[in-house]
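**Q** sharing a model prediction with you, sequence too.
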Amino acid sequence: MIEFASPFSIGLGAIIALSLLGLPIGLSMITGSILYLAASDQDMSIAAEQVLNGLNGSYILLAVPLFIFSAGLMNAGTMTDRLLGFCNMLVGRLRGGLGHVNVVQSVIFAGMSGSAIADAAGSGRIIIDMMKRGNAYPAPYAAAITAASAVIGPIIPPSIPMVLYALVADTSIGYLFLGGVVPGLLMAVAQMAINALMARRHGFPVSARVPLRAMPRLTADALPALLMPVILLGGIYGGVMTPTEAAAVAAAYAFLVSALLYRSLSARDIYATVLAAGRSTSAIGMLIAGALAFNYVVVSENIPQTVRLVLGGGEMARWQFMLVVNAILLVLGCLLEGTTILLVVVPMLLPTARALGIDPVHFGVVAVVNIMIGLVTPPYGLLLFIVAKLSDAPLGKVTRELLPFIAAMVGALLLIAFIPGLVLWLPRRFGYTG
């Protein structure tokens, strides 16, 4: 039982109050942690010590700004446009073809950016305009499938959320990346099935077939972009480079292809991309700093052990624990920002998961998928607001169109959660022994 005036309640109350007043959650967590230290008569400099120690020893975190920057370069150049042309050649001729193109391009783009926001804000703008052209697809539907497909981005490697999970769980990034491949493809299949169903129900058009003579040109145009995930993942799993080094290679490759090969990147574009990447990195960095400070509070108060007792400790079966975890993360995803959940809530659940013998790679992929679904779940879902703005569609209508996709993704999530082999099959092919 938490006392009303205990140091923990003072710190937690400050975090909630400041967040409600509009202060960024990272700053709120730092402030609440300092208040906790003051109320418990501890040295307040411990907060700074926790932040500095956590960031100083985390070489892996360099991957975050580099992946953000590489995604920005791809969107600023014409790599995304060429990928869309290639995807349209593959699946555009099917009924509801542009919806399928939307999903397939997200699968391919996922192998480059690692960010759902980058996917939606970049290629999403282009594909929404394509779908709306000539009133072929209602704007709310175009926005809904764009938001749903963007969720795939951080599940298929590389993945910024998996980098953050590896930080808090001390787990191999390489095996986490491999663990996301099959779940990401499963999510894509589920979304394409819903799109096919909706296309038949609403009579969505069939796109014109791409002439056979145009296919080699479209493939050649997209080939440099298509090679990027091959180079990155081949380098990581071939032992040539670490995931952080792969992020640097991704940024360099995106720059060289966009600026020198496609000649579609101006100095103004580069400046805007650097600025946007800096802003995004600063926001994520502040969240990480707040989480590192608050995690000291959590450990000091034995919150993970309390959570384990509340959840039944060793008496709870694995499937029961996974069911509870999915319910908790899905509900929190409706209310909180995903990075906050990953850095603050997931570490509280990890000790119980380990005690029950749940594989950390499997648990991490399940947690990331939950958090990604939260990006499209009202009322907070950040992707909802982004795609509604891009499509000029009312938020309520976009949400209604999203419901079948959310249901399909939750169904895929349950398969991933209760059939560990879907996650662990590929890592084990590459030597994982967990």
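**A** Here it is on my side, so go on. Numbering: from 1, shown residues only.
**Q** going by C-alpha atoms from here, please, whenever you check contacts or count neighbours.
**A** Noted.
**Q** Pro420 against His362, yeah?
**A** Yes: with contact defined as CA atoms under 8 Å, Pro420 counts as touching His362 (6.3 Å).
**Q** around Gly374, how many other residues sit close by?
**A** 27 (other CA atoms under 10 Å).
**Q** what does Gln320 give?
**A** When neighbours are defined as other CA under 10 Å, Gln320 has 12 of them.
**Q** what does the helix or strand hosting Phe177 rub up against?
**A** Per DSSP states H and E: Phe177 is located in helix 173-179. The contact list for helix 173-179 (CA atoms under 8 Å, 6 or more residues apart in numbering) reads 155-159, 162-163, 166, 236-237, 243, 361-362, 364-365, 423-427, 432.
**Q** how many neighbours does the spatially closest residue to Ala190 that is not a sequence neighbour have?
**A** Nearest residue to Ala190, sequence neighbours excluded (CA to CA, 6 or more residues apart in numbering): Ala408, at 5.7 Å. Number of residues near Ala408 (other CA under 10 Å) recorded here: 18.
**Q** give me the most central residue, this structure.
**A** Residue closest to the mean C-alpha point of the chain, counted by CA atoms, centre = their mean, is Pro154 at 3.6 Å.
**Q** which of the contacts of helix 173-179 are buried? Put it as a PyMOL command.
**A** Burial among the contacts of helix 173-179 is assessed by 16 or more other CA atoms under 10 Å; the matching PyMOL selection reads:
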select buried, resi 155+156+157+158+159+162+163+166+236+237+243+361+362+364+365+423+424+426+427
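**Q** just the element for Val376, please.
**A** Applying DSSP H and E, one finds Val376 in no helix or strand.
**Q** so it sits against Ala147, correct?
**A** Yes: judged on CA under 8 Å, Val376 makes contact with Ala147 at a distance of 6.5 Å.
**Q** those two - which one has more neighbours?
**A** Ala147 (33 against 27).
**Q** then that one would be within a helix, right?
**A** Yes: counting by DSSP: H, G, I helix; E, B strand; the rest coil, Ala147 is found in a helix.
**Q** let's bring in a second model and compare:
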Amino acid sequence: MEFLSSELQSGLILFGVFGVLVTLGVPISFAIGLAATATITFLISFDQALFVVSQKMASGLDSFTLLAIPFFILAGNIMNSGGIARRLIELAKIVGGRLPGALAHVNVLANMLFGSISGSAVASAAAIGGIMSPLQRKEGYDPAFSAAVNAASCPTGMLIPPSSTLIVYSLISGGTSVATLFVAGYLPGILMGLGVMVVAGIVATKRGYPLIPLPSFKEIIFKIADAFLPLLLIFIIMGGIIGGVFTATEASAVAVVYTLLLAVGIYREVKITDLPTIILESAITSSIVLLLIGCSIGMSWAMTFSDIPYAIGEALANVSENPFIIMLVINICLLVIGTFMDMTPALLIFTPIFLPVATELGMDPVHFGIMMTYNLCIGIITPPVGSALFISCSVGKVAIQDLIKPMLPFYAAVISILMLVTFIPEISLFLPRVILGYGG
């Protein structure tokens, strides 16, 4: 390997070891940590490499910002059990019930609302899809079409705040403002949902799917009032963060207290005896995510120490000097990566690689973070690893092979909007500039 540069050798070791371990079925967190250690061992002694990688993992997790993740996970799990999804669906029926293919639009709107509160695409796909699929089947909707609508719209909650994914990006990007990222996610997330609604409306019109009967004024007022308290959480969290009342981490703790009051004290759909199970499930999920983050921080440091991002940046620069072409190549790479790797590890591993390239081209870190998050959202609804896609198949009782064809027009819609988000920075930066006075 003497004819290869040290950066290329390090890159081959890093991604080679990682790829082999994942292929062998090693859990991805351990695969990342071992690949990082093997790469550093190529440059320094094994004892030193083991010590440094462990130290970087521990110091990377010593972050006040990261405390938001377990709190938001706990708040989401409480909401899943607290009847909040059903109330948001009733509200969505009022908004989308008179559009062609009404129940499909209700599914999209409910995913946007529930996802923005829970911050989890998988939770949204399970909670909303579990309720909407039987309703749509009863009204004569094609089950594959219903599952496709649910899958395509559930990632909107990863962009519409609060989003734990954007918190992870904030950490790995070197401290990009969480509040700015949250505000920047609104328009792209809403556009993603609207794109899905346009496709769903076209298909529903061709197939003649029915509208929802218009409820009485009294019923409308009741449903709005019933969904008011869950929706109020969004205003409390975002209002508090934007107004400087509390940080994103403190907002996550507020979210837990508020959802507990709703689920246990007001709606009484969660019992005190249910809480140990909910807390245990949240702790297990949080430990998996935080171990993954710690190992990925170790890998990020290993890549930086080995000058791998610099080498990749040089390679991209050799592809073209046109920023448009380079950003298109980055998007294609991320789309491919997203089909084989879950969202969080992909974000943690490839942000340190592509962010320096993007900033060198003059791209704002907030804009890049939204673009990257949006791109990887598509990965969770594409085979073979798309977790939200498989959840939608499960709750919709549809085989995965029957879902691919109905998903194609939705893929076209969300990728088209990805291109808009990539090449029109104001889609991401307009609200931060207006609301926060962001000058990036």
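**A** Received the coordinates, thanks. Just so we're clear, the structure is a prediction, and the values are computed from it rather than from any experiment.
**Q** so after superposing, what's the score?
**A** In this superposition the chains share a TM-score of 0.95, using TM-score structural alignment, normalised by the length of structure 1; 432 aligned residues with a CA RMSD of 1.9 Å.
**Q** sorry, back to before: okay, and the common contacts of Val376 and Ala147 of structure 1?
**A** By CA under 8 Å, 6+ apart, the residues touching both Val376 of structure 1 and Ala147 are Leu383, Leu384.
**Q** give the equivalent position in structure 2 for Asn302 of structure 1.
**A** Asn302 of structure 1 maps onto Asp307 of structure 2 when the alignment is built from TM-score structural alignment.
**Q** how near is its match to Gly362 of structure 2?
**A** In this view, Asp307 of structure 2 and Gly362 of structure 2 are 21 Å apart by CA to CA, to the nearest Å.
**Q** what of Gln136 of structure 2?
**A** Between Gln136 of structure 2 and Gly362 of structure 2 the distance is 47 Å, computed by CA to CA.
**Q** those two: which is more packed in?
**A** Neighbour tally, Gln136 of structure 2 and Gly362, criterion other CA under 10 Å: the higher count belongs to Gln136, 23 against 10.
**Q** residues contacting that one?
**A** Here Gln136 of structure 2 is in contact with Leu103, Ala104, Asp142, Pro143, Ser146 (CA under 8 Å, 6+ apart).
**Q** got those residues as JSON lines, with secondary structure and neighbour count columns?
**A** Listed next are the contacts of Gln136 of structure 2 as JSON lines, based on DSSP: H, G, I helix; E, B strand; the rest coil; neighbours: other CA atoms under 10 Å:
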{"residue": "Leu103", "secondary structure": "helix", "neighbour count": "30"}
{"residue": "Ala104", "secondary structure": "helix", "neighbour count": "30"}
{"residue": "Asp142", "secondary structure": "coil", "neighbour count": "16"}
{"residue": "Pro143", "secondary structure": "helix", "neighbour count": "20"}
{"residue": "Ser146", "secondary structure": "helix", "neighbour count": "27"}
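**Q** with distance to Glu314 of structure 2 as extra columns, can I get the residues you listed in a markdown table?
**A** Below are the contacts of Gln136 of structure 2 laid out as a markdown table (distance: CA to CA, whole Å):
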| residue | distance to Glu314 of structure 2 |
| --- | --- |
| Leu103 | 49 |
| Ala104 | 46 |
| Asp142 | 49 |
| Pro143 | 48 |
| Ser146 | 45 |
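**Q** of those residues, closest to Val421 of structure 2?
**A** Ala104 (24.6 Å; CA to CA).
**Q** next up, the contacts around the match of Asn302 of structure 1.
**A** So Asp307 of structure 2 contacts Glu7 (CA under 8 Å, 6+ apart).
**Q** buried ones in the longest helix along structure 2, by neighbour count?
**A** Identified as the longest helix of structure 2 according to DSSP state H is helix 275-305. Buried residues in helix 275-305 of structure 2, counted by 16+ other CA under 10 Å: 278-279, 282-283, 286, 289-303.
**Q** okay, buried residues for the helix or strand just after that helix please.
**A** Once helix 275-305 of structure 2 ends, the next helix or strand along the chain (criterion: DSSP H and E) is helix 308-319. Applying a neighbour-count criterion of 16+ other CA under 10 Å, one finds Ile308, Pro309, Tyr310, Ala311, Ile312, Gly313, Leu316 buried in helix 308-319 of structure 2.
**Q** grab the nearest non-local neighbour of the last one.
**A** Going back to what we said before, that points to Leu316 of structure 2. Ile326 (6.5 Å).
**Q** any idea what that neighbour aligns with in structure 1?
**A** Using TM-score structural alignment, Ile326 of structure 2 lines up with Phe321 in structure 1.
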